[in-house]
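Student: after the sequence you'll find the predicted model.
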Amino acid sequence: MRSKPLVAATSLLVTFMIFYLPSQALSTSWAYSFVVWDDHLYVISDEYVTHINDEIGHVTNYSDMEQYGGNFSNTYRKGTKYYSIEGISTDVAIAVNEGNGKYRKAVREGEYTYNRGVSAYTMSVLGTIAVLLILFLVYTRFFQKEVR
């Protein structure tokens, strides 16, 4: 009769894992083109600028499917350079080199907080592990009492 509780507990755990564990999205839908610089998100505008100043950084991560930390972009490839714009603070806008002497203005939208804190997915996995551990401990205590 030991196998009935074990089969029931295993079935419960498998069912719990199937329905409780979230699945990660395979792609991200972007509302707009952007770059990230200095932990801030800059939305790509339709405006080109001609008076640029110093190079201030470059794209370190590119993806049109997932988010990343660092100088990330969903539009520009790794290595694309960022510049400050003459007469405009980098707190307002920066320029992104598109090649062929063209620089597109990117307007600061706000702080980029992707890589800060623990993601919802990570919290779900940790929560699942905690619940499974508790269920295992309860089951083993119950099973030990039944055997005695």
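Tutor: Yes, it's here.
Student: when you work out contacts or count neighbours from here on, use the C-alpha atoms and nothing else.
Tutor: Will do.
Student: ok, residues contacting stretch 91-111?
Tutor: With contacts defined as CA atoms under 8 Å, 6 or more residues apart in numbering, stretch 91-111 is touched by 34-35, 39-50, 52, 80-85.
Student: next, the one to line up against it:
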Amino acid sequence: MSKLKILINICAACVWVASCSTSSPDWAYNFVVWNDFMYVVSDEYTENIGGVIGEVTKFSDSEGIYSGNFSNKLEEGTKYYEVEGDSTDVSIAIEEGSRYRIAYRNGEYKK
């Protein structure tokens, strides 16, 4: 094999390795964690807001296992609310400016 072909193969391998290591993984959906349960953030909004029940304490867009009231979409300090008429076993509301987006419980968050 000529030196040029070897050099081209080495460069191609370096580009491939660099592209694999710099791409950040994505979760399948946006979610928040509250009281050790995951809630998937929906496209639905509600005006039936109860009291504040918590807030995002940790944000990361890198896949991993985190503790606390974690989100892969919402920044720290975003408030969680009860949805009037629903149990928190079903849904919670997420503050989004002056609106409240519904997040549906999807099971226990595995730590």
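Tutor: Okay, I see it. All figures in this text were calculated on a predicted structure; none of them were measured in a lab.
Student: need the TM-score from the superposition.
Tutor: Once superposed, chain against chain, the TM-score is 0.76 (TM-score structural alignment, normalised by the length of the second structure); 90 aligned residues with a CA RMSD of 1.7 Å.
Student: report the buried members of the contacts of stretch 91-111 of the first structure.
Tutor: Neighbour-count burial (16 or more other CA atoms under 10 Å) is assigned, among the contacts of stretch 91-111 of the first structure, to 34-35, 39-44, 48-49, 52, 80-85.
Student: check contacts around Glu55 of the second structure.
Tutor: 69, 76-80.
Student: so what does it match up with in the first structure?
Tutor: Here Glu55 of the second structure is matched to His58 in the first structure, going by TM-score structural alignment.
Student: dump the residue contacts of the closest residue to its match other than its chain neighbours.
Tutor: Leaving aside its chain neighbours, His58 of the first structure sits nearest to Lys81 (4.1 Å; criterion: CA to CA, 6 or more residues apart in numbering). Contacts for Lys81 of the first structure (CA under 8 Å, 6+ apart) come out as 55-59, 96-97.
Student: now distance to Leu135 of the first structure and secondary structure too, for those, in TSV please.
Tutor: Output for these, formatted as TSV (distance: CA to CA, whole Å; DSSP: H, G, I helix; E, B strand; the rest coil):
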residue	distance to Leu135 of the first structure	secondary structure
Glu55	56	strand
Ile56	53	strand
Gly57	50	strand
His58	49	strand
Val59	46	coil
Val96	53	strand
Asn97	56	strand
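Student: buried subset of those residues, written for PyMOL?
Tutor: This is the PyMOL syntax for the buried subset of the contacts of Lys81 of the first structure, where burial follows 16+ other CA under 10 Å:
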select buried, resi 57+58+59+96+97
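Student: distance to Arg141 of the first structure for the contacts of Lys81 of the first structure - can I get that in CSV?
Tutor: Shown next, in CSV, are the contacts of Lys81 of the first structure (distance: CA to CA, whole Å):
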residue, distance to Arg141 of the first structure
Glu55, 64
Ile56, 61
Gly57, 58
His58, 57
Val59, 54
Val96, 62
Asn97, 64
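Student: before we move on, back to that, can you list which of the buried ones among the contacts of stretch 91-111 of the first structure are found in strands?
Tutor: The members of these that map onto strands under DSSP state E are 34-35, 40-44, 48-49, 52, 81-85.
Student: just give me the closest of the residues you listed to Asn115 of the first structure.
Tutor: For these, the residue nearest Asn115 of the first structure by CA to CA is His40; the value is 11.7 Å.
Student: now that closest one. Nearest residue, chain neighbours left out?
Tutor: Nearest residue to His40 of the first structure in three dimensions, chain neighbours excluded: Glu111, at 4.3 Å (CA to CA, 6+ apart).
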